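Predicted structure and sequence below. I'll ask about it afterward.
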Amino acid sequence: MKQSGIITDWTGVSGEWIPSTNGSNGGIWECPTLIELPIDGDPTKTKWVLQVSINDGAPAGGSGMQYFVGSFDGKTFKNDNPADKVLWADYGADYYAAVDWSGSEGENGEKYWLGWMSNWQYANHTPTSTWRSSTTLPRKMELTQTEDGLRLKQTPVSLNSIRDRKGKVSFTNKVISSDRNLLSNLSEDTFEMIAEFDIKDIDATEFGFKVRKGAKEYTTIGYDVSTKQLFVDRTNSGSFDYGSNVVGKHEGPLTDSNGTVKMHIFVDRSAVEVFGNNGETVITDQIFPDPLSKELELYSKDGKVTLKSLEIYPLKTIWKKNSPFKSKLSGWTTINGNWTDTINGKQGQSDGDAFILAKESGKDFTYEADIKVLDTDSHPNDSEKDTIGNLVGAGALVFRSDSTAKNSYVLNLDVRNNVVKLIKFVNGIGYELVVYNDDGRLNLMTNKEYHLKVVTEDSHIKVYLDNKLIINKKDDTFNEGYFGLNVWSSTVVFNKVKVK
C-alpha cells in the first residue's frame, strides 16, 4: 500500500546535524548583508550581524528585514540565538533591502546603512507624483547589550544643518491630559521631533502624538504602557489602500530606560520614521495624507503623563530655490490630478483628465511648450502601461479656458493613439475638432520630447508639431481665456512653457 507523510523524528548517526532554517521563513529571502558591528560603541568588542530582507512575512505584513547576531570565520556564519528566534531591524511596513557603506567607518568603527522605504504589497501603486518611494534617512548601526541579549541599535544621522531654528518649539515638565493639547497652534508637514516622557508614576494607558492631522485624518505615533509597545497607527492616515495583507497598526517592543520613554520622530510629507529610546526599536512607514493636513496633537489616554521635554524643529527643504520648470506664466493652480515641479519640469499625473491653469489669460497669441509623455518601465507584454499602472496617454496645452477648465481648447499630444488632437471642452465634455496622424506615419513615442505650438488669431487656430504646421482650424466657440496644461491617463513632463 502506498503511503505519504512527513518524517519528523531524526537521529544523527555521524557528523554534525543542525536545523536547516533560522528566523522567519514566511517568504523569499533576498538582499543579504553581512557586517561586523561594535557593541555599545566599543570597537574592540564586536559581533557579526547577518541582515536578510524577507518578502512576505514581516511583522507589519508584506516586506521587511530580519537580522541574526553571531560569529563569522570567513566561511561560515553561526547564529548565537536559537534557530526559531526572530529579530526585526524595523517594525514598520516600509523598510526593505537596506544596504550599508563600505569604507565609511569612523574612529569607533561606526557603520551606516539606509533602506528602501516601501513595501512590495503596494509599491507600484503609491499615490506620489514626483517619484515613487524613496530611501530612509541614513542610520548608524551598532549592537547594544540588553536583558534579552545583543540587539541592533540604529541612530539617524543628524539633520542639524536643515533645522529651522527660528521655528523651534520646546516644552519642559508639562503634565499631559486628554483635554489639553500643547500643540494646537502648530501647523507643520515636515519636521523633526524629540520627546521624553516620564512613566514612573503614570496613570495613562497610552500617550504620544497625532501628526499630519486634518479634519478626518491623522497618523498616531504612540506608546502602549501595559504592553510596552512603541507603535505607529496609520489606519486613519489617508484614503490610500495599503491592501489586506498589511495591518494598520505597527508595533515594536520598547522597555523604558529608568522610567523614561524617548521618541525621536521624523515626519515628512509622505513618511514617518520613529526611533524609540536610543534607536533600540525603529518603525518606518509611508503615509499619504491630504497636503492640507498639517496639525499636530500631543495626547494621553485614560489618564495623565508627564512630558519631561519636547523639541520640535521644522525642516528646511534641501532643493534649490530656483525651479527647473521654465515658464513665463505664473500663479499655477491645480484644478485636479497631481502636479509638481521636478528636475525635468512641471509634471502632471492622473488616471483620467487633469488640468492646471496659470493666472494669465489671452485672446490672440502664440503658446508653446516642450512635452514628454513618460514611460519609464515598460514591458514587452505591457507596453501601454507606465510605472504607476496607468495606461500611457497624452499631454496637452490648454488655452482660452474658463477658471474650471470645463470650457476650453485642448491641444493634445496622444502617444497611446499616435495622434495629435485639437479638442474643445464644453461643460466638461470633450469634442474632437481635428485629429492628425500624418496618414499613420506620425510614430509618437514615450520618453521623447516634442515641441507643441498653437497660434490663434480671432477664430483661426494653427497647430505646429516640432515647428511643422499640422492643423489649421477655424472655431469661434471660445474667444479668450486662461492658459494651462493637461494630462490624460499618464505621467507627463512640461517645460519651456511660454506665451507671446
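All right, it came through fine.

contacts, neighbours, all on C-alpha from now
Fine.

wait, what's in contact with the residue nearest to the spatial centre of the chain?
Relative to the mean C-alpha position of the chain, the nearest C-alpha, by Cα atoms, centre = their mean, is the one of residue 133, at 4.2 Å. Contacts for residue 133 (Cα atoms under 8 Å, 6 or more residues apart in numbering) come out as 116-118, 123, 126.

Which positions within the host helix or strand of residue 314 qualify as buried?
Element membership for residue 314 (DSSP states H and E) is strand 305-314. Residues of strand 305-314 classed as buried by neighbour count (16 or more other Cα atoms under 10 Å): 305-310, 312-314.

Between the contacts of residue 133, which sits nearest residue 496?
The shortest approach to residue 496 among the contacts of residue 133 belongs to residue 126, at 28.8 Å (Cα to Cα).

looking at it, the closest one is touching residue 132, isn't it?
Yes - here residue 126 reaches residue 132: they are 6.9 Å apart, a contact under Cα atoms under 8 Å.

Who has more neighbours out of these two?
Higher neighbour count among residue 126 and residue 132: residue 126, with 19 against 15, using other Cα atoms under 10 Å.

Wait, residue 308 touches residue 194, no?
No - using Cα under 8 Å as the test, residue 308 is too far from residue 194 to be in contact (10.8 Å).

so what's in contact with these two at the same time?
Common neighbours of residue 308 and residue 194 (Cα under 8 Å, 6+ apart) do not exist.

before we move on, back to that, other residues contacting the strand holding residue 314?
Residues outside strand 305-314 that contact it (Cα under 8 Å, 6+ apart) are 163-165, 167-177, 188, 190-199, 202-204, 207.

second one coming, line it up with the first:
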Amino acid sequence: MTRAGPAAAPRTPSRGVAVSAALVLTLLAGCTGVPDDDRSPSGTTSPPAAGPDAYTEQWRPQFHYSPPEGRLADPNGLVWFEGEWHLFHQQDGTWAHAVSTDLVHWETLPTALEHDELGQALSGSAVVDGGNTSGLFPEGEGGLVAVYTSTEGGEAQSVAYSTDRGRTWERFAGNPVIPNDGRTDFRDPKVFWHDPTSRWVMVVSVGGVVELHGSPDLLDWEPLSTFGEGQGLHSAVWECPDLFPLPVDGNPDDTRWVLTVSVGASEETAGSTAQYFVGDFDGTTFVRDPTTPPETVQVTDVGQDFYAAQTFENAPDGRRLWMGWMGDWRFPYAAPTAPWQNAMSVPRELSLRRVDPGAAAPSGEVLADGGYVLAQAPVPELEVLDEETTTVTDLAVEDGDVVLDSPGGTFEVLAEIDVGDAEEVGLRVRERRGEDGSVAEATVVGVGPDGFFLDRTQGGVTTLLDRSGADADFGVRRTAAYAPVDGVVRLRVLVDESSVEAFADDGALTGTLVVYPGEGTDGLSVYARGGTATVRSIEVTRLASIWR
C-alpha cells in the first residue's frame, strides 16, 4: 500500500569527486532589474500538432525542454508518479504541463491549471498523496495534489488534485487553504511529507523570508516558524523556496537539510539570482549551520540564467533532482525567439559536500570551521544523446589558443586543464572567426584572476529590452571566487542552440547563461593567456536532438 507521502529518506548523491576545500562563492555587482510575477492573460490550453518543421527554429533548444509555443517561466509541481516525471511550469499565470519517462524526451500535454474564479495559478508544487490524507480521492485510493498560489484578493495558497495521473485536475472547493492576510508577497509553496512528525510541511516565500507551515491533510495548515531575517542575500524579494535533506559526502548517517531560495532582480546582483543555506530541520524549525556566518551568501549558480529551481518530489531510489528556469527577471520575456520563449535547464542531480576545517579559501582566508557546498551534475540519463566523441590529450597551449574540430551547435565538453603559469585559461564555445583568424564571436567559460567566469559579452545578441522596456546590456560577464584543485581546472560544459551550462570540479560550482549566437558560430577553441597551460584531456561529444 502506498504511504501517505514520501519519507525524508537519505538521498543518494551524484557521481563525482570531493569538492575543493579552497572554494568560496561571491556575487558580481551589476545592473538593475525589478522582480515581479507576470500578470498577463492565460496561455495555450493544448499543445499544437508537431509538423515537419517543429522545433527547428533559430535558437530552439535541442536537448532542453521548451514549450511548442508561449512563454515558459518557473518550474512548478515537479514530481515522479507511476513511471512518469511531471514537469509543470508557469506560462502566463497557468500551469503548463509536460511528462517524460526518461528525464530526457518530453511530451507536452494540455495546460493543467488554467485561471479560475480565484485568479491565476502561480508557482507551487505537487506531491503524491498515496495514503489519501486529504480525503480528496475515493476510499482506498490516492493521487496527485498540487499546492499553488492563487491571486484573487491577494496571493494565497490553494489546492488542486488529479485522479488520472495528472491528465485532468479539480480545484478544492474550500480554496484558498491559506488565505491572504494582507501581505503583498506570499507565494510559491513547496510541500513535502516529513516522516518523523507524520505531517506535510510547506515552505513558502513571504517577502524577504520564508515561512514554514504544517498540515496533517494538505488542507488545514498551521504556522510553524520563519527563517531568513539577517541571513544571506536580501537585495530583492525571496521566491520559489525548497527544503530537502541530503547526505554529506554520500554518508546516509550524516544528513543535513538544504534550503534554497531565488532572489529577484536588483542592481546588486545584475539581475535575479538564487542562494542556498545548509543546516538542520526538526520538523518545525530550520536552523542554519552555526559555523556559517549569517551574512554569508552561497549562490546556487554563478550565471545569470538559473532561477526558481525546484526538486522532484517522490523521485525513485532516493535521488534528489532538480530543474530551473533558464531565464532572468531582468529580461523575463525579451527573448528574440518565436513562437516560444525560454527553456528549462537540464535535470541536475544534487549532492552535499563538506569543506574541511582549516582549508585555505581563494582569498587566503582560513576556513577554521569548515562548511558545505551544494554540488550539481547533469543527470546520467542524458548520456542517451551522446553521438560522435573526439578526444585530445597532452596539448600545450602557450599564451594563445588552439582551434578544435567544429562540434556543431549542440555538444558536451569534458576538459581537464593544468593551469601551469598561465594567468587565465578557458574554453570558447559557439565561436566564429574573422577572415584574419581572430575571434569575432564566442561565449567563454574559464578561470582567471577574478576566479571562475562565464562571459557572453561577445556571444551574439548583447542588448535586450529589460522589464521597463528600455534597452539594457545583455552581454554580461559573471564571476565567482575560485581556486582549482592542485592547479587543475576540471570543466564540464553543455552547449545548446541558445544556452551554456558549465560545471566545475564535478559540479561544486555551476554557471548557466542563455545566449543568442549569430550564424556560423559552430566553432570551439581552448586558450591560455599570460603563460602556458596544458590540456591533459578534452573530450567533445555531439549531442542528438530530443525532438527527432
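Great, that's in hand. Computed from a predicted model, the values in this text were never measured in an experiment.

Tell me how far the residue nearest to the centre of the first structure lies from residue 285 of the first structure.
Residue 133 of the first structure sits 11 Å away from residue 285 of the first structure, going by Cα to Cα, to the nearest Å.

Also residue 78 of the first structure?
32 Å.

Check residue 245 of the first structure too.
From residue 245 of the first structure to residue 285 of the first structure the distance is 15 Å (Cα to Cα).

residue range for the helix or strand harbouring residue 451 of the first structure in the second structure?
Using DSSP H and E, residue 451 of the first structure sits in strand 450-457. Strand 450-457 of the first structure lines up with nothing in the second structure when matched by TM-score structural alignment.

Stretch 339-349 of the first structure too?
In the comparison with the second structure, stretch 339-349 of the first structure aligns to no range at all (TM-score structural alignment).

That stretch: end-to-end distance?
End to end - Cα to Cα - stretch 339-349 of the first structure spans 6 Å.

buried stuff in it?
339, 341-342, 345-349.

re the thing from before, and the contacts of strand 305-314 of the first structure, which of them are buried?
Neighbour counting by 16+ other Cα under 10 Å classes 163-164, 176-177, 188, 190-199, 204, 207 among the contacts of strand 305-314 of the first structure as buried.

Which of those fall within strands?
176, 191-198, 207 (DSSP state E).

Tell me the counterpart of residue 70 of the first structure in the second structure.
Using TM-score structural alignment, residue 70 of the first structure sits opposite residue 279 in the second structure.

Return the distance of its match relative to residue 213 of the second structure.
Distance of residue 279 of the second structure to residue 213 of the second structure, computed by Cα to Cα: 18 Å.

And residue 147 of the second structure, by the same measure?
Residue 147 of the second structure is 13 Å from residue 213 of the second structure, by Cα to Cα.

quick one, which of these two is more surrounded?
Comparing residue 147 of the second structure with residue 213 by other Cα under 10 Å, the one with more neighbours is residue 147, at 28 against 22.

ok, that one to residue 480 of the second structure distance?
Taken as Cα to Cα, the span from residue 147 of the second structure to residue 480 of the second structure is 35 Å.

Same question for residue 192 of the second structure.
For residue 192 of the second structure relative to residue 480 of the second structure (Cα to Cα), the value is 32 Å.

cool, residue 260 of the second structure as well?
According to Cα to Cα, residue 260 of the second structure stands 18 Å off from residue 480 of the second structure.

who touches the residue lying closest to residue 203 of the second structure once chain neighbours are set aside in this structure?
The shortest distance from residue 203 of the second structure to any non-neighbouring residue, by Cα to Cα, 6 or more residues apart in numbering, is to residue 212 (4.6 Å). Applying Cα under 8 Å, 6+ apart, we find residue 212 of the second structure in contact with 201-204, 223-226, 284-285.

same check, this time on residue 301 of the first structure
Contact analysis of residue 301 of the first structure by Cα under 8 Å, 6+ apart lists 177-178, 204-207.

residue in the second structure matching residue 269 of the first structure?
Using TM-score structural alignment, residue 269 of the first structure pairs with residue 497 in the second structure.

Just give me the neighbour total for that match.
Neighbour number of residue 497 of the second structure under other Cα under 10 Å is 24.

do residue 282 of the second structure as well
Counted with other Cα under 10 Å, residue 282 of the second structure comes out at 11.

now it: how far from residue 499 of the second structure?
Here residue 282 of the second structure is placed at a distance of 39 Å from residue 499 of the second structure (Cα to Cα).

what do you get for residue 225 of the second structure?
Residue 225 of the second structure sits 38 Å away from residue 499 of the second structure, going by Cα to Cα.

When the two are compared, which one has more neighbours?
Set residue 225 of the second structure next to residue 499 and count neighbours by other Cα under 10 Å: residue 499 wins out with 25 against 15.

which residues touch the more buried one?
Contacts of residue 499 of the second structure by Cα under 8 Å, 6+ apart are 61, 512-516.

Having no further points to raise, I will conclude here.
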